Structure formats: structure tokens, C-alpha cells
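A.B. asks: Show me how the following folds:
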Amino acid sequence: MTLHIRTDDLSGAATRQLIGSHLAGMYDTSPADSVHALGIDELQDPAITVWSAWDGEDLVGIGALHQPDATRGELKSMRVADDFRGTGAGRAILRHIVDEAKTRGIETLWLETGSEDFFAPARALYASEGFTECGPFGRYLPDPNSTFMTRTL
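C.D. replies: Here you go, the predicted structure:
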């Protein structure tokens, strides 16, 4: 697989479908008040950059960076298409976002993911890339269905 990661304007059908699948999966897996995934409209916020990863014509996955200020960033909407899970695509997208955050001068990255067993692979990926568990940050409140993580860059 040859992965090409590029900024995505969210206008393509494949990207929109993956985001829709991501949202549906989050609502199927977690209580509604514990779902913090963003939809298309929310991802179009000027403070958010979305990247998509492609293998030829196939959409492999997406990831986003919300930058609320000059020194902090939050990972959002990390999702690998089902056919590409276990290929290293998620790690490649994550590393791309971390590299971009460093280029932008971001000093700390944060993320929220689920605490349910379904999210164990995501938590393991983040931990293997230097993220450690922390308390809620920003607008998040304590939630037994959420795991919060951070990494200093």
C-alpha cells in the first residue's frame, strides 16, 4: 500500500461517507451524551484541518487537528476505513498530524477517545505514540465513557 495524505476540503463523497460511518459507529458504541465525534459542518470550522489518506483511488482514513490557540491542538475524527484496519494507516495518519502540529509550533496535543473495549486498539495506538492518560481538558467533563490523553511535543 502506498499512502498519500492530503488536506481534505470535505467535499468528496468518499470522505463524507467515511465521516458519516464514523459518526454512526460512535453512536452505536457509546451513549449519545458521550459521543464527541464531529460531523461535516463542525469539521469545517476554520480552526480545524482535516486530512485524508489515500491508496490510489481508495480512501484509507481521515484525521483532524483542532487548533484552539497557538500552542495547543486536539486530535479529532481519527478513523480508518474498515478494509484498511490493521495496515498501519492509523499510525501513519497520526504521525502526519503530530508532524504538522510540530511544524505549527504546537506544544501539546490532546485527545478524547472512548473507554469501552471497542476503543482499546485506539488507546493502544495513542499510548504507543507517546500519549498518556490525563484528566478532562477544554470543554470536556469527567465521563466514565471517555479516556483523555495528552502528549508534549
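
A.B. asks: contacts and neighbour counts: CA atoms only from here.
C.D. replies: Will do.

A.B. asks: How far does stretch 18-33 sit from its chain's centre?
C.D. replies: With CA atoms, centre = their mean, to the nearest Å as the basis, stretch 18-33 stands 13 Å off its chain's centre.

A.B. asks: ok, and what's touching that stretch?
C.D. replies: Stretch 18-33 is contacted from outside by 35, 37-40, 61, 77, 79, 81, 114, 116, 118, 145, using CA atoms under 8 Å, 6 or more residues apart in numbering.

A.B. asks: just stretch 143-153 next, same as before
C.D. replies: For stretch 143-153, using CA under 8 Å, 6+ apart, the contacting residues are 30, 34, 102, 106-116, 130-137.

A.B. asks: which parts of that stretch are buried?
C.D. replies: Neighbour counts using 16 or more other CA atoms under 10 Å place Ser146, Thr147, Phe148, Met149, Thr150, Arg151 of stretch 143-153 among the buried residues.

A.B. asks: Select the longest helix from the protein.
C.D. replies: Counting residues, the longest helix found in the chain (DSSP state H) is helix 13-29.

A.B. asks: Helix or strand next in line after it, which one?
C.D. replies: The helix or strand immediately downstream of helix 13-29 is helix 40-43, counting by DSSP states H and E.

A.B. asks: want to put them side by side, so please do this one too:
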Amino acid sequence: MNIVKDDLKGPQIKALLQEHLDDMYATSPAESVHALDIDALRHSNVEFWTAWNGECLLGCIALKALDVGHAEIKSMRTSHQARGKGVAKSLLIHLVEQAKQSGFTRLSLETGTEDYFLAARSLYLSHGFVECEPFADYVLDPNSTFMTRAL
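C.D. replies: Alright, predicted model coming up:
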């Protein structure tokens, strides 16, 4: 698996991100979907990586700077054909290291409360994340779980 910084211009990543948005809207009420579209992921405060096996896109993850010491995980997605193969774990480990190298001292995320998100919540818990109150511009939402960890 090769993890690279991505410019979000390739057709494969566009398709994976659209699949991600479609799943989020199919799983959660629209007002509880906080996934970023491709234009928002191109913002200067966001870094974006993709995981590949040759020409096959396996997954993606983004790091959004919230302030000088705090960043948020966004757009964590594994392609359907790569699920259960450790892609999400590898992407998360990569992102945590990148966040540390960038000088962030806290990493947070929002994910869903539905069963669909159970694997994601379990992965985050196994990597030191704990549930927390809403952060940044988030508000309490029965469809959202907020998690954080110190770096």
C-alpha cells in the first residue's frame, strides 16, 4: 500500500468521494451529515491523502486544521473492495503521524452514531480516541459522536 498526498483531481478519487457523500446522506439525516465535498477538501487548511495498490484506489483521509494546535479528521473512507484489509488503520496511523509532524497537539473527529459507523468508532477507540463534547462549530446531535485524543 502506498499513501500519497493527493491533489483531488483524479476521476477515481472523485468517484470515491461521491460514494462517501452518497452513503452519508443515505445513512444520516441531511442536517447531521458533516462530510466535506471535493471543493471544501481543496481548502488551504486541509491536507488530503489517498492509499493505493498500484492503480487501484484503496481509500482516503483528510486533516483539517482548526487552529494552531487542533486538527480534525475528515473524509476517512475505504473503497468497498478494500474493506477489512487494514486500509483505514494504515490511513489513520499515517494521518496521526502527519498531524504530529505539523505540530498539532490535539486531533478530533465527528462520526455517526448509527450501526453503519460502528467499525469506524471501534477503530478510533483502539487508537486512543475518547468520546468528547462537540468541538469547533459542531453542536450536540443525537446522530453524531465526537471523539478526540492528545498527540
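
A.B. asks: what's the offset of the longest helix of structure 1 from the middle of its chain?
C.D. replies: Per CA atoms, centre = their mean, the centroid offset for helix 13-29 of structure 1 relative to its chain is 13 Å.

A.B. asks: count of neighbours near the spatially closest residue to Pro68 of structure 1 that is not a sequence neighbour?
C.D. replies: Leaving aside its sequence neighbours, Pro68 of structure 1 sits nearest to Ala47 (CA to CA, 6 or more residues apart in numbering; 6.4 Å). The tally of other residues near Ala47 of structure 1 (other CA atoms under 10 Å) stands at 12.

A.B. asks: Please apply the same query to Thr49 of structure 1.
C.D. replies: Quick note: Thr49 of structure 1 (other CA under 10 Å) scores 19 neighbours.

A.B. asks: OK, contacts around the counterpart of it in structure 2?
C.D. replies: If you follow Thr49 of structure 1 across to structure 2 using TM-score structural alignment, you land on Glu47. By CA under 8 Å, 6+ apart, the contact set of Glu47 of structure 2 is Lys5, Leu41, Ala62, Leu63, Lys64.

A.B. asks: Give me the ChimeraX select line for those, limited to the buried ones.
C.D. replies: In ChimeraX syntax, the buried subset of the contacts of Glu47 of structure 2 is picked out as below (16+ other CA under 10 Å):
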select :41,62,63,64
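
A.B. asks: how about the contacts of Glu47 of structure 2 in TSV, adding distance to Leu17 of structure 2 and secondary structure?
C.D. replies: As requested, those are exported to TSV (distance: CA to CA, whole Å; DSSP: H, G, I helix; E, B strand; the rest coil):
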residue	distance to Leu17 of structure 2	secondary structure
Lys5	15	strand
Leu41	10	helix
Ala62	11	strand
Leu63	15	strand
Lys64	16	strand
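
A.B. asks: Out of the contacts of Glu47 of structure 2, which is nearest to Leu91 of structure 2?
C.D. replies: Ala62 (9.4 Å; CA to CA).

A.B. asks: And that closest one, what's its match in structure 1?
C.D. replies: In structure 1, Ala62 of structure 2 lands on Ala64 (TM-score structural alignment).
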